[in-house]
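Enquirer: sequence and predicted structure, then a few things I'm wondering about:
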Amino acid sequence: MNKNSLLILAGLLLCIVFESMAQSKNKVIAHRGAWKNTGATENSIGALEHAIKLKCYGSEFDVHMSADSVLFVNHDHTIKGTDIEKTSAKELSEIKLSNGENLPTLEAYLKAGANQKKTRLILEIKTSRLGKERSMALATKCVALVKELKVGKITDYIAFDYDVCLKVKQLTPKAHVQYLNGDKTPAEIKAAGLDGIDYHLGVFKKHESYIREAKENGLVTNVWTVNSKADMQYFLDNKVDYITTNEPEALLEMTK
């Protein structure tokens, strides 16, 4: 290898290192997308696009299943008085969000996030109010659609239902899966083969050793939903891996 080739290779390696360092500083996951300060509706495709423009590490969103087994993105189990799980996809697709978008299907949402690699899609599988079997069916369909659309490399999974987390890991062992409910120790999460804990800020403050214990077990830590600058600073100081927030702009400024 000649001198010029070595210089080019060294330059490329430096670029990779600097990009990795810049990315590691970005701990920001936009909760339901970047909506609060952008005029977008939470969990809309517009909110996802704003999170991507901000270069957030990730954009979190919530998934339910219609009565006829079509997947939709929305936080609550109901929207405009309509129960998503008891309503057909045709009826749901006619619902307008406050920013003028149609209620997005998971397919449309994933496709909107598919043409980039910087912002991860943090897919929350919502616990069904119709029973465990339906929650597991939702998990199975989410994993299948992610695989079909070939977005697995940028998609992580989170869920409050422990069995759903285990199911996702069984279906797609290489996927990154984190548990949300806060009632399992890091050691229990490690033993189950999951990748991390994604707990409410109150859980981490009550169990101050969890961040350290998670790191000792090789687990990723994420905390939700952190909106005050004081809490952001607390978790930055305690070196949590990622912070989920409704204020991604403020947190991005703090992590520059």
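Expert: Great, that's in hand. Predicted model only: the values in this text are computed from it and were never measured.

Enquirer: from here on, contacts and neighbour counts on C-alpha atoms
Expert: Will do.

Enquirer: chain center to the helix or strand that contains residue 122, what's the gap?
Expert: Residue 122 is part of strand 120-125, with elements assigned from DSSP states H and E. Its chain's C-alpha centre and that of strand 120-125 lie 4 Å apart, by Cα atoms, centre = their mean, to the nearest Å.

Enquirer: repeat for stretch 214-226
Expert: With Cα atoms, centre = their mean, you get 13 Å for stretch 214-226.

Enquirer: stretch 18-29 now?
Expert: On Cα atoms, centre = their mean, the centre of stretch 18-29 falls 16 Å from that of its chain.

Enquirer: name the SS class of the residue lying closest to residue 74 once chain neighbours are set aside, please.
Expert: Leaving aside its chain neighbours, residue 74 sits nearest to residue 62 (5.5 Å; criterion: Cα to Cα, 6 or more residues apart in numbering). Here residue 62 is recorded as strand under DSSP: H, G, I helix; E, B strand; the rest coil.

Enquirer: I'd say residue 62 and residue 77 touch.
Expert: No - if you go by Cα atoms under 8 Å, residue 62 and residue 77 don't touch, sitting 9.9 Å apart.

Enquirer: thinking again about what came up before, count of residues packed around the residue nearest to residue 74?
Expert: 21 (other Cα atoms under 10 Å).

Enquirer: take the one below as the second:
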Amino acid sequence: MKSSIVAITLMALFTKSFDPQPELINKGNSWNKNPVIAHRGAWKKNNLPENSIASLKEAIRLGCYGSEFDVHMTLDSVLVINHDADFYGLHIAQVTYKELLTKKHPNGENIPTLEEYLKEGIKQKKMKLILEIKPSKNDPERDQKLTDRAVAMVKKLKAKEWVDYISFSYDVLKRILVLDPKANVAYLNGDASLEKLKADGFYGADYHYSVYQKGEWFAKAKELNLTINAWTVNSAEDMKWLLKNKVEFITTNEPELAFETIRAVQSGN
């Protein structure tokens, strides 16, 4: 009996140690208390289409802290969810939304619009929605239009509490903070210091995990009250290293493995 109580207590303390910093979390909904962010939804294990409503629902079912998704804009300015710039051979920026509807995911889904995706995501109150804005290669005006429309849609649907923003474009993230100064934004490219992110009002760094293997990122982030997210982490070994450094978030194609690894670390393995 005593050993069971001790085990439960230790697990509770361990889980608490991996909670995102309390002062950095939006208030209101009761977000899942784990570091797991499903990259493009939870798609891999069950062979679901990436960035589909089905993979979003599976991430919700698994109890992930968040589900990441990528936003593009069509020729007629409809915001859609897809990782790549192409959707089954159609270049999203060069075709209309109606043209995109001529193609379907293998499970029969249409490409989701941002509006459809958010409406599905905010039906629940446990999992965050990690909205990545995909910038163009050399069209800042288009990037701003995409950004403005994305933030406007989040506001329209009253989804602000659910949504955090990420991007490889520093300018896109700064634009988001102009539109919504209270938004959580994190930079993906790995070339900005934590001090710069803090000075510009960012929520944290969201860099490839290899970036954090050089330097004192974790201690400095906590000192600056910033979060650390690592992408895209698909091996148990790398997950364990990040967990032992008390990383706030792990973005992965293998959320099931991430949960297994968390349990293994909790049990001392």
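Expert: Cool, the structure landed. Note that the coordinates shown come from a computational prediction; the quantities given were computed from them, not determined experimentally.

Enquirer: drop the TM-score for these two in here.
Expert: With the length set by TM-score structural alignment, normalised by the length of the first structure, the two chains reach a TM-score of 0.89; 238 aligned residues with a Cα RMSD of 1.7 Å.

Enquirer: residue contacts, the residue nearest to residue 74 of the first structure?
Expert: Counting by Cα atoms under 8 Å, 6 or more residues apart in numbering, residue 62 of the first structure touches 32, 43, 73, 74, 75, 123, 124, 125, 126.

Enquirer: alignment lookup: the second one to the second structure.
Expert: Right, residue 43 of the first structure. When the second structure is aligned by TM-score structural alignment, the residue opposite residue 43 of the first structure is residue 51.

Enquirer: without its sequence neighbours, what residue ends up closest to its match?
Expert: Nearest to residue 51 of the second structure is residue 40, by Cα to Cα, 6+ apart, at 4.7 Å.

Enquirer: any idea which element residue 206 of the second structure lies in?
Expert: Going by DSSP H and E, residue 206 of the second structure is in strand 204-208.

Enquirer: no no, residue 109 of the second structure
Expert: Per DSSP H and E: nothing holds residue 109 of the second structure, as it lies in no helix or strand.

Enquirer: which residues touch it?
Expert: 52, 53.

Enquirer: how about the one 4 residues further on?
Expert: When contacts are counted by Cα under 8 Å, 6+ apart, residue 113 of the second structure is found next to 78, 79, 80, 81.

Enquirer: so how far is residue 81 of the first structure from the residue in the first structure that it lines up against?
Expert: Taking TM-score structural alignment, the alignment pairs residue 113 of the second structure with residue 105 from the first structure. Relative to residue 81 of the first structure, residue 105 of the first structure is positioned 18 Å away (Cα to Cα, to the nearest Å).

Enquirer: circling back to that earlier point, need the contact list for the match of residue 43 of the first structure.
Expert: Per Cα under 8 Å, 6+ apart, neighbours of residue 51 of the second structure: 40, 41, 69, 70, 81, 82, 83.

Enquirer: again, but for residue 254 of the second structure
Expert: So residue 254 of the second structure contacts 38, 42, 44, 45, 233, 234 (Cα under 8 Å, 6+ apart).

Enquirer: can I get the buried ones among those as something I can paste into ChimeraX?
Expert: To isolate the buried ones among the contacts of residue 254 of the second structure in ChimeraX, judged by 16 or more other Cα atoms under 10 Å, type:
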select :38,42,44,233,234
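
Enquirer: farthest pair in the contacts of residue 254 of the second structure?
Expert: Maximum pairwise distance in the contacts of residue 254 of the second structure, criterion Cα to Cα, is 15.1 Å, between 45 and 233.
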